[in-house]
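Participant: this one's structure only:
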């Protein structure tokens, strides 16, 4: 895995493969948290619009050229970045790269396509509203992070999406879709050609990012919804940012707490008591801070029992774990680390995200060392977080 910075400021990483399939990812450091003076959902709206026409191609021409590649061209938006990916045969990668460059840097935002896509996004929002788990997290985070840019739903709301104009789309696009605000990650055989294409792109201005305020509000929210088969409950403990030296500690805690089939949550609530089918913990880490989530779905009459058992687990973990459990968890995470990078698409994603988050590519050996260097004292000190009150959300 190698990388360099092109003359226009774009970060370029590459990894050689002997396979016929190539993977290309273009990461733009612009997501929901950058929407400040724009209606919520505009970053996601732009992700849709780059597929809807460019200087060279109409929407129909662009669609036909994408289909002709016979591969996969996808995109997604997060709170902190937007990503466009291509997976295709190396015999088609020249055309694929030219299409990606044309779409990302020369989108035209045709008015008629904006209105069509606005309706598509409104339908996407309705789909989220029908997904009780996703909707629960969205509603919870709107209050959990209230007063900060982290509270905004990625898709926006029906009201905010309807307020987005073509001028707004072009303004956000011009502000953030600059080469010096991007990372190009490539796994293939012709990195020189890729480099040549993208280093010719000019920057009209330098993109700067400012630290955002991050805070976790200690809210306790209850919602009632008719005709629900299950209650959905989320708990949130304040965590740490991904740049914190203790980030690997929280990764370890998350795994033995609720991140695997032998975790405390899984063994107690599902295997022992049979109270839940869906339950897990997860860590969301940003530059400015993070959250350790606990999620479970159960019959509404079991909510209190589940919370009682979870609180017992919290109390037990706050007393600390032993070296045997720590070593087992470290080995589990290291094995998964190597297994996850046993695929070119994952290598492409790893390089792109590593450069975006840390401004360097973490070699797999360094990540292994980071996990194995975590001490029992570090874990047990961090487990004191379970002594603190948590925010909660429930819908039933």
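Facilitator: Okay, I see it. Note that this is a predicted model, so its numbers are computed, not measured.
Participant: from here on, contacts and neighbour counts on C-alpha atoms
Facilitator: Fine.
Participant: tell me the contacts of the spatially most central residue of the chain?
Facilitator: Centrality entry for the chain: nearest residue to the mean C-alpha point is residue 78, 5.2 Å, by Cα atoms, centre = their mean. Applying Cα atoms under 8 Å, 6 or more residues apart in numbering to residue 78 gives the contacts 31, 32, 154.
Participant: next up, a second structure to put side by side with the first:
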């Protein structure tokens, strides 16, 4: 099977590229209105994944944090042709899935369904993306829904701390704003604000319609001519400001939980920086999505001090963020932090050996491969690449970039980003009196006192 051959790590890079070019051609159509259509024909599947990906996210909210995410919600609440129920039922009635999400830099509306219904999905997605009417009644209702969503995330420490960390390392900048906004900013949104936001940001140059699956180029061309080509869109008005330099910040606050939560980290590299791939490897070694990471082995497994510990790397178009998150019993907080700093120091001072480096490369390539085997993921990531960089990089190219990394590259990025004086820290200080062991001990102490008296 093609999927077993093209991604085999034993293939030469040249042969892998040849296979990729034969089986995974991307057809890009640029329309007069600026929209780019990105089509990847996959003959071995019976499904299709398609969607609009827009180069607009929470960093473009302006003076109303949460606007892009609010728009994501309200786009499903009615068009000139459909009410909410008809939007939600149109694809689900044939077994399809309709969804959307907002990130710091992108807004994605997409569908997955049987390939025979590609036309149905394209028509619906076009209608809700460009034909929504933003009913006043639905706007007011959705304000309450999103307020509940905000409460849901703020009530979970291991969710809320990531928002507060972004605010800490991007102070006063749009990248530091919560994607959902605040209750105050959400309740200030009016219908005219939504219309103005769409008018500013829905220009064709910021939109890609991506379609991956068992749909031929001829079929896609017909859909494009019928639904996308006639669209009249506003003129380009793209303007983003990169964040200013950061001085390390330290912030803590008490919370009523029996665990202390902490993120320590800082700024990192943007997409396509030459150090992006080496730092992907460093992050994976440190605490990436694997049980053999250094943080997991040397802190959780060796000492049993934490259940949840990991590292992350969040690149953007002009900046990025990295961090280590952990949660532990408050009495163990200082020790866990010291152990984390020790692992960062090791990466700064000790070159990764040849064997371990090769293992790390294989692991990262394998993780990327599994992710890219998901056609929905492929559809969305291809569109994001095209929007951000003007091209779609062949997957084998990514693998070759990973293979080209040297141990010296890992040392370089670790020394640039993991210096103690550059690390910002945010801590949610748990209450030891809420810990079950402390309460039990307190009860035993009281019992002993009563008995002795």
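Facilitator: Looks like it came in fine. Keep in mind it's a predicted model, so treat the numbers as computed, not measured.
Participant: closest one of the contacts of residue 78 of structure 1 to residue 86 of structure 1?
Facilitator: Using Cα to Cα, residue 31 comes nearest to residue 86 of structure 1 of these, at 19.8 Å.
Participant: now do the helices in the stretch 351-453 of structure 2.
Facilitator: Ranges of helices within the stretch 351-453 of structure 2 are 354-372, 375-389, 395-403, 407-417, 436-452, based on DSSP state H, counting those that start in this stretch.
Participant: can you check which part of structure 1 the shortest one sits on?
Facilitator: Meaning helix 395-403 of structure 2. Matched against structure 1 by TM-score structural alignment, helix 395-403 of structure 2 falls on residues 364-372.
Participant: tell me who's in contact with the residue mapped onto residue 325 of structure 2 from structure 1.
Facilitator: Taking TM-score structural alignment, the alignment pairs residue 325 of structure 2 with residue 295 from structure 1. Neighbour list for residue 295 of structure 1: 232, 233, 234, 235, 278, 279, 280, 281 [criterion: Cα under 8 Å, 6+ apart].
Participant: if we can go back for a sec, how much does the match of helix 395-403 of structure 2 stray from structure 2?
Facilitator: Its aligned residues in structure 2 lie a mean 0.9 Å from stretch 364-372 of structure 1 after superposition (mean Cα distance after the TM-score superposition for structure 1).
Participant: how distant is that stretch from the center of its chain?
Facilitator: Chain-centre distance of stretch 364-372 of structure 1: 22 Å, with Cα atoms, centre = their mean, to the nearest Å.
Participant: returning to what we had before: nearest to residue 173 of structure 1 among the contacts of residue 78 of structure 1?
Facilitator: Nearest to residue 173 of structure 1 among the contacts of residue 78 of structure 1, with distances taken as Cα to Cα, is residue 31, at 11.4 Å.
Participant: and for the closest one, the neighbour number?
Facilitator: Residue 31 of structure 1 has 22 neighbours, counted by other Cα atoms under 10 Å.
Participant: that one: what's it in contact with?
Facilitator: So residue 31 of structure 1 contacts 43, 44, 77, 78, 79, 80, 81, 82, 154 (Cα under 8 Å, 6+ apart).
Participant: pull out the buried members of those.
Facilitator: Buried positions within the contacts of residue 31 of structure 1, assessed by neighbour count (16 or more other Cα atoms under 10 Å), are 43, 44, 77, 78, 79, 80, 81, 82, 154.
Participant: now do the same for the first one: its match in structure 2.
Facilitator: This points to residue 43 of structure 1. For residue 43 of structure 1, the residue aligned by TM-score structural alignment is residue 68.
Participant: surely its match meets residue 55?
Facilitator: No: if you go by Cα atoms under 8 Å, residue 68 of structure 2 and residue 55 don't touch, sitting 10.9 Å apart.
Participant: so what sits against both of these two?
Facilitator: Residues touching both residue 68 of structure 2 and residue 55 (Cα under 8 Å, 6+ apart): residue 107.
Participant: which stretches of the stretch 1-150 of structure 1 form strands?
Facilitator: Applying DSSP state E, counting those that start in this stretch to the stretch 1-150 of structure 1 gives strands spanning 2-5, 11-16, 21-28, 72-77, 82-89.
Participant: and those strands, which is most packed in?
Facilitator: Of those, the one with the most neighbours on average (mean count of other Cα atoms under 10 Å) is strand 21-28, at a mean of 24.
Participant: can you tell me how far the match of residue 43 of structure 1 sits from residue 80 of structure 2?
Facilitator: 21 Å (Cα to Cα, to the nearest Å).
Participant: circling back to that earlier point, do you know which of the strands of the stretch 1-150 of structure 1 lies nearest residue 135 of structure 1?
Facilitator: Checking those against residue 135 of structure 1 by Cα to Cα gives strand 72-77 as the closest, at 16.9 Å.
Participant: does anything pack onto the closest one? Which helices or strands?
Facilitator: Applying 3 or more Cα pairs under 8 Å, 6 or more residues apart in numbering; DSSP states H and E, one finds that strand 72-77 of structure 1 contacts helix 42-49, strand 82-89.
Participant: so can I have TSV of those showing distance to residue 316 of structure 1?
Facilitator: Below are these laid out as TSV (distance: least, Cα to Cα, whole Å):
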stretch	distance to residue 316 of structure 1
helix 42-49	42
strand 82-89	40
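Participant: of all those, which one is nearest residue 358 of structure 1?
Facilitator: Judged by Cα to Cα, the one of these that comes nearest to residue 358 of structure 1 is strand 82-89, at 16.8 Å.
Participant: nothing else from me, thank you.
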